[in-house]
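Asks: this one's sequence-less:
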């Protein structure tokens, strides 16, 4: 495990797991949202593809995303391991709701200096709406990729419950 992509739906715990694995394995960790959003009002990094290409050209790394469409294949082509947090809605929805509520109330600064807002909860782009609406499509996309011969041989670790993930992490 030298080049790892941690995937799952919004709220599954991708960033948390990637950060923990980074510490255990001594891998450089790259948060994809932080690379993608680099300015106020959720401005998008115009050099995102170049930045991801550069970091994944390195021999060792870990990222936390199914991948934005413009870099998804690049990540999967260059990875040697996929860790899939395949949790049901009943697990991810409370997590994403708690996280978004905390971020909104505390005005936590996120990527590019942005914050979640009360008004943002009404947007289809809000993490809670996104997690709910994209749960099925994301799972199907990951399932397809895991079985796609173009990305073989990827060492795939699929976990359907946080307890299984925690047990595996403890063994790494």
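Replies: Here it is on my side, so go on. As the structure is a computational prediction, the values presented were derived from the model and not from experiment.
Asks: CA atoms for contacts and neighbours, from now on please.
Replies: Fine.
Asks: so who does the most centrally placed residue in the chain touch?
Replies: Centroid check for the chain by Cα atoms, centre = their mean gives residue 65 as the closest residue, at 2.8 Å. Taking Cα atoms under 8 Å, 6 or more residues apart in numbering, we find residue 65 in contact with 5-8, 14, 32.
Asks: another structure for you, compare them:
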């Protein structure tokens, strides 16, 4: 779920466990927010290592990541929590004109009213997209240990 804290948790785990980490958004987004044609190849190259930490939100590489992963940490936080975090992050990035990946910055906040794919609208629209499918992964992928977190303090 967008805004759930995946990147924050992944960075923290990488540091604490001394494992390689790549922010998957940095592989996906090229200049002008265009998808990078090398995305799938770069993810596959990264996960070819024995151990790693990566987020899991892009459909194009979910299967490859799951096939190599041994653990999936599922941040299934309540919608108000995720949306509050997403809103704070978006405003902070926009006001600070924080450069994200490949020169991209968050668009003006007013575009929430004009862009149907604005991150806040998209986050709300897709907030439950994986909620039904993640529990079904267990029988399909017996090697995968799924840990579901519904509260920050449990993480």
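Replies: Nice, thanks for sending it over. Just so we're clear, the structure is a prediction, and the values are computed from it rather than from any experiment.
Asks: Would you report the TM-score computed for these chains?
Replies: Overlay of the two chains. TM-score (TM-score structural alignment, normalised by the length of structure 2): 0.92; 153 aligned residues with a Cα RMSD of 1.3 Å.
Asks: show me the contacts for the aligned partner of residue 28 of structure 2 in structure 1.
Replies: In structure 1, the residue matched to residue 28 of structure 2 (TM-score structural alignment) is residue 36. Residue 36 of structure 1 makes contact with 44-45, 48 under the criterion Cα under 8 Å, 6+ apart.
Asks: so where do the strands sit in structure 1?
Replies: Counting by DSSP state E, structure 1 has strands at residues 3-8, 29-30, 37-39, 43-44, 61-63, 81-85, 155-159.
Asks: what's the mean distance for the fifth one versus structure 2?
Replies: Just to be clear, that refers to strand 61-63 of structure 1. Following superposition, strand 61-63 of structure 1 is found to deviate from structure 2 by 0.4 Å on average (mean Cα distance after the TM-score superposition for structure 1).
Asks: Output the contacting helices and strands for that strand.
Replies: When contacts are defined as 3 or more Cα pairs under 8 Å, 6 or more residues apart in numbering; DSSP states H and E, strand 61-63 of structure 1 packs onto strand 3-8, helix 14-25, strand 29-30.
Asks: do the same with the third one
Replies: On a contact count with 3+ Cα pairs under 8 Å, 6+ apart, strand 37-39 of structure 1 meets strand 43-44.
Asks: hang on, the earlier thing: among the contacts of residue 65 of structure 1, which one lies nearest to residue 145 of structure 1?
Replies: The shortest approach to residue 145 of structure 1 among the contacts of residue 65 of structure 1 belongs to residue 7, at 11.0 Å (Cα to Cα).
Asks: burial count for residue 10 of structure 1?
Replies: Neighbours of residue 10 of structure 1 under the rule other Cα atoms under 10 Å: 22.
Asks: what's the spacing between stretch 109-122 of structure 1 and its chain's center?
Replies: Taking the mean of its C-alpha atoms, stretch 109-122 of structure 1 sits 18 Å from the chain's own mean (Cα atoms, centre = their mean, to the nearest Å).
Asks: Give me the contacts around that stretch.
Replies: Residues outside stretch 109-122 of structure 1 that contact it (Cα under 8 Å, 6+ apart): 33-34, 37-43, 100, 103-104, 107-108, 126, 128-129.
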